[in-house]
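>>> With the input below, show me the fold.
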Amino acid sequence: MSKSSEEERELSEEERELLWAIKGGGGFSYGIITEFVIETFELPWEMIKFEINWNKSRYVPEDKIFAIRDSAPTPTLTVLKAWEDVIASTDSEANQLVGTNLKITARHAPENAPFDPHAVSHSCTMYGYWEGDEDSLLKFIHKRFKSTGYALRPIKDTDKAGRKYNSKTEGNGDRYVPYGDQLMSSWDRYSFHNVDRLMQGLEGLPFPPDEDQPAPHKIISRLVNAQGLGEEGHYKLLKSLTSPLVLPGNEGLGLVTYITLGAITGNYYEHVITPEQKTKSAFPYKDKLFTIQYQTWWNETDGQKKEAQNNEVFTRVNRALDWMDVCRNYDIPNTSGAFISFKDSSVPTKTYFDKSYEELVRIKQTHARDPFNHFCSRKTII
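From the prediction side, this is the model:
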């Protein structure tokens, strides 16, 4: 049904097909949306943004590099398995985990060095949103990650929002936090602002992306099948993150390489999205467990840009992008596809739309009033 403040009516067959297509069919494929109506939902009573760290990378001034300084670092495999178990959980408490990412930083390995998937350690950070109070969150974290040697970043008042904090009564001491202002995150990138703070011996803080200098970057992706990576998949993923193409000292120069695993299913998602809703969009990967986003970001000041090939960042970027190419072609069992939000010109368009592709093409050919295909850019439908 199409709803507005003035009318409610049945959609035509053409409208139904176009509505299905634009929900997952990629931007700029079918036209320009000038107006839409959304159905709002009540804010949660309390929402907490939290962060858990393992093997935190610290700046070593004498060596001018970032390195894991823990005497007994946690194997990345332990962290990866624990996080994957959480997002695949059917426990009722998992309904309170509204969203989560796991960031794993790539690390240097000498050419032909022995690789032990059970021992290799990378710097890892889990980010999450929790619908509930701090006490229930801490119990959940302890239950799920107590064997991993985690370090929870202290939860501050500014990490909390929701109806509980969204009103203010004079004289009673309540605080007012506009919902969303304190829950912004920079999970999608590694801020050089924070790298610079860490090099000065200061603590890095969550940093809204639009307050940092835009940085050139590249992101490629694949998705993990519903059954999870499995043993061989875990080993291959960690191997792809341990590479001679990742040079020591990159981070201190503002060149960072890492992956972000993003949950797109799990108990929470099954709880809020009905089977009927799942059929109403063209997004083809609703049955996947999570995305793998390989990311490389590099930062250049105006002075470095003038130096062109003579600046240290420039001379290392090609090696980092070679790492991206190797990762894209890495044979990791139980993975497939690619996520359209992270387009790569070398990935065939059909890969992004999978089983929805042929129907998306048919709908565009049938309904689009665009004989010269002006609504077309790299990776749009036809």
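>>> going forward, measure contacts between C-alpha atoms and count neighbours the same way
Fine.
>>> and the closest residue to His367 other than its chain neighbours, how many residues sit next to it?
Closest residue to His367 apart from its sequence neighbours, by Cα to Cα, 6 or more residues apart in numbering: Glu14 at 7.0 Å. Neighbour count of Glu14, defined by other Cα atoms under 10 Å: 12.
>>> Check Val313 too.
With neighbours defined by other Cα under 10 Å, the count for Val313 comes to 21.
>>> can I assume it is in contact with Pro216?
No: Val313 is not in contact with Pro216 according to Cα atoms under 8 Å; the separation is 11.6 Å.
>>> One more, please, to line up against the first structure:
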Amino acid sequence: MRFSSNFIVLVSVFLLSVSWATPTPTATLQSFKQCLSFNSRISVPSSSFYTPYNPSSFSRILNSTAQNLRYLEPSKPKPEFIFTPLSEPQVQAAVICCKILGIHLRVRSGGHDYEGLSYVSGIETPFVIVDLANLRSITVNIQKNNAWVQAGATVGEVYYRIAQKSKVHGFPAGLCTSLGIGGHITGGAYGSMMRKYGLGVDNVLDARIVDANGRILDRAAMGEDLFWAIRGGGGASFGVILAWKIKLVPVPETVTVFTVTKSLEQGATKILYRWQQVADKLDENLFIRVIIQTSAGQNGTRTVTTSYNALFLGGANRLLRVMKKSFPELGLSRKDCIETSWINSVLYIAGYPSNITAEFLLQGKPLLPKVYFKAKSDFVKEPIPEAALEGIWKSFLQEDIPLTIWTPYGGMMSRISESATPFPHRKGTLFKIQYVTAWVDGEKSEKKHINWMRKLYKYMAPYVSQSPREAYVNYRDLELGMNKKRSTSYSQAKVWGEKYFKDNFNRLVRVKTIFDPENFFRHEQSIPPLRFYR
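As a prediction, the model looks like this:
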């Protein structure tokens, strides 16, 4: 559906004549509903709206997919209302109406964003949420090796629907199965097959998006510049992702998984130092990430453990040969190896109990309960010395629930150009680090835990990428810098923009300037158009 500028102006004049001088939440909602009735070919039921005047249903929807309890505290700003469209044209109409009425819009497809940007607005209120949870259609075409996936579907649902059709097809996206596919791919989309096939963004064929003019565009209509920008340029800067067309990849009928854990007392430091030297050079069918946390050690004391969590696209016997040649220090044995199907490997890598079946993926629920947390990220170019690792262990033993995950590169990740998509962290990277600290007692201990995270991040500075110190956009970190309301200076934006996108940041700015010059789609770390630079 396309709308002329004259039509939008006429509707705008009408709505302004019936709306408010001093807006209230009720008036905002009524004006929005009136606008939808003009712009949506399908009637919108009242059940698609949730307001604070019905606190139980409002809180249920607001909290449904939000993962970070820090942003659900009563002190955090809440939306005027939540709209849950039932169709893509209703999303289109919502964008048009928010633009006509001057309503600040936040769009949520999954809610895993670390800083709550899809359901909290810290720089601009009032605001509304368009929640895409009802848009979760998945159409798999095995003959053509592709699938159309709506934005509200979870990664786990996508994996399940592919496996329903074929035992020898998969898709290289996230390890956490409750991620919303819409936002997940906009940042890159890591997964356990990244060394073989690259990221989710490297396997996208087409997309449907609502742009700032309220048009629904596919790849041909949007052009290659915008299609480039939405595949890795971060969510909610260029439009509302409605659906992705993804390329399926071949997987063996039998794959192998394992988890081998080493504590400090079992020589974890030396083994991890060796992993850093080989992880990016291993057979590209082999993905071994390291999960580092604390646990009870001998005599009731705390220790640090390193868990080598792996997927191999092949059988156990071949895996053992690879490990014996390339990483014998881990001491992998046949009893550590589990041969299984690709879809069951998804459950294993995600940490689900062995009695959970693949059908659980259709529920779209995370494995762990929600907690308060803060996260950061780094990219490593040279092995971190053993002495520096000892400093990390000392820091970990000072925190309650610390976690870090080291994700290996190499293989396909090193063969794709840094400018192929906005995601630039490619050749020369050994591995990515995700740091997380979690707590359960709310705001009263937040400062303590965030200060711990800042100290660890500062400690790591000499051992990670430099100029810029790189960061992963899907692990949003507002401490890297934020936009101001509606605008920011180029120097401010460049600080965090180059960390996420390196030299691709300037191209993203140019695309934004062309396709959203009025900066309609904005948030604390959205790409600003040039006219807003000062």
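>>> still on that earlier bit, the residue nearest to His367 of structure 1 against Gln365, yeah?
No: applying Cα under 8 Å, one finds Glu14 of structure 1 not in contact with Gln365, separated by 12.0 Å.
>>> can you give me the strands in the stretch 401-534 of structure 2?
Ranges of strands in the stretch 401-534 of structure 2, per DSSP state E, counting those that start in this stretch, are 402-408, 431-439.
>>> could those go into CSV alongside distance to Gln30 of structure 2 and mean neighbour count?
Below are the strands of the stretch 401-534 of structure 2 laid out as CSV (distance: least, Cα to Cα, whole Å; neighbours: other Cα atoms under 10 Å):
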stretch, distance to Gln30 of structure 2, mean neighbour count
strand 402-408, 46, 21
strand 431-439, 40, 20
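>>> wait, which of these is closest to Arg108 of structure 2?
Nearest of these to Arg108 of structure 2, taken as Cα to Cα: strand 431-439 at 22.5 Å.
>>> quick one: that closest one aligns where in structure 1?
Counting by TM-score structural alignment, strand 431-439 of structure 2 falls onto residues 290-298 of structure 1.
>>> Could you give the number of residues near Met126 of structure 1?
By the other Cα under 10 Å criterion, the neighbourhood of Met126 of structure 1 contains 22 residues.
>>> Which residue comes closest to the counterpart of Ser147 of structure 1 in structure 2 once chain neighbours are left out?
When structure 2 is aligned by TM-score structural alignment, Ser147 of structure 1 is paired with Glu329. Nearest residue to Glu329 of structure 2, sequence neighbours excluded (Cα to Cα, 6+ apart): Ile271, at 6.3 Å.
>>> element containing Leu226 of structure 2?
Secondary structure from DSSP states H and E places Leu226 of structure 2 in helix 224-230.
>>> which helices and strands does that helix pack with?
Secondary-structure packing of helix 224-230 of structure 2 (3 or more Cα pairs under 8 Å, 6 or more residues apart in numbering; DSSP states H and E): helix 504-515.
>>> Helices of the stretch 201-350 of structure 1, start to end?
230-240, 267-272, 275-278, 302-307, 312-328, 349-353 (DSSP state H, counting those that start in this stretch).
>>> Report the buried residues of the helix holding Leu226 of structure 2.
Buried residues in helix 224-230 of structure 2, defined by neighbour count with 16 or more other Cα atoms under 10 Å: 225-230.
>>> and if you look at stretch 192-202 of structure 1?
Neighbour counts using 16+ other Cα under 10 Å place 192-196, 198-199 of stretch 192-202 of structure 1 among the buried residues.
>>> Just name the closest of the residues you listed to Ala320 of structure 1, please.
Set against Ala320 of structure 1, the nearest of those by Cα to Cα is Phe192 (16.5 Å).
>>> That closest one and Ser123 of structure 1, how far apart?
17 Å (Cα to Cα, to the nearest Å).
>>> Over to Ile22 of structure 1?
Counting by Cα to Cα - Ile22 of structure 1 and Ser123 of structure 1 are separated by 38 Å.
>>> element containing the residue mapped onto Phe258 of structure 2 from structure 1, please.
Matched to structure 1 by TM-score structural alignment, Phe258 of structure 2 sits across from Phe50. Here Phe50 of structure 1 is covered by strand 47-54, with elements defined by DSSP H and E.
>>> Next secondary structure after that strand?
Once strand 47-54 of structure 1 ends, the next helix or strand along the chain (criterion: DSSP H and E) is strand 57-60.
>>> tell me how far that next one is from the chain's mean position?
For strand 57-60 of structure 1, the gap between its own C-alpha mean and the chain's C-alpha mean amounts to 24 Å (Cα atoms, centre = their mean, to the nearest Å).
>>> Which strands or helices does whatever helix or strand comes next after that strand pack on?
As assigned by DSSP H and E, the chain's next helix or strand after strand 57-60 of structure 1 is strand 65-68. The contact analysis (3+ Cα pairs under 8 Å, 6+ apart) places strand 65-68 of structure 1 against strand 57-60.
>>> Could you rerun that using 10 Å?
strand 57-60, helix 192-199 (3 or more Cα pairs under 10 Å, 6 or more residues apart in numbering; DSSP states H and E).
>>> Contact partners for the residue nearest to Ile155 of structure 1 when sequence neighbours are not counted?
Of all residues not flanking Ile155 of structure 1 in the chain, Phe50 sits nearest, at 6.6 Å (Cα to Cα, 6+ apart). Listed by Cα atoms under 10 Å, 6 or more residues apart in numbering, the contact set of Phe50 of structure 1 reads 100, 126-130, 134, 137, 152-156, 159-160, 183.
>>> and those residues, which are buried?
For the contacts of Phe50 of structure 1, buried by 16+ other Cα under 10 Å: 100, 126-130, 134, 137, 152, 159-160, 183.
>>> ok so, going back, my reading is that the residue nearest to His367 of structure 1 lies in a helix. Confirm?
Yes: counting by DSSP: H, G, I helix; E, B strand; the rest coil, Glu14 of structure 1 falls inside a helix.
>>> For it, give me its contacts.
20, 363, 366-367.
>>> quick one: which two of those are the most distant?
The distance between the two most remote of the contacts of Glu14 of structure 1 (Cα to Cα) is 14.0 Å, for Trp20 and Thr366.
>>> still on that earlier bit, how close does the strand holding Phe50 of structure 1 sit to structure 2?
Taken over the aligned residues, the distance from strand 47-54 of structure 1 to structure 2 averages 1.3 Å (mean Cα distance after the TM-score superposition for structure 1).
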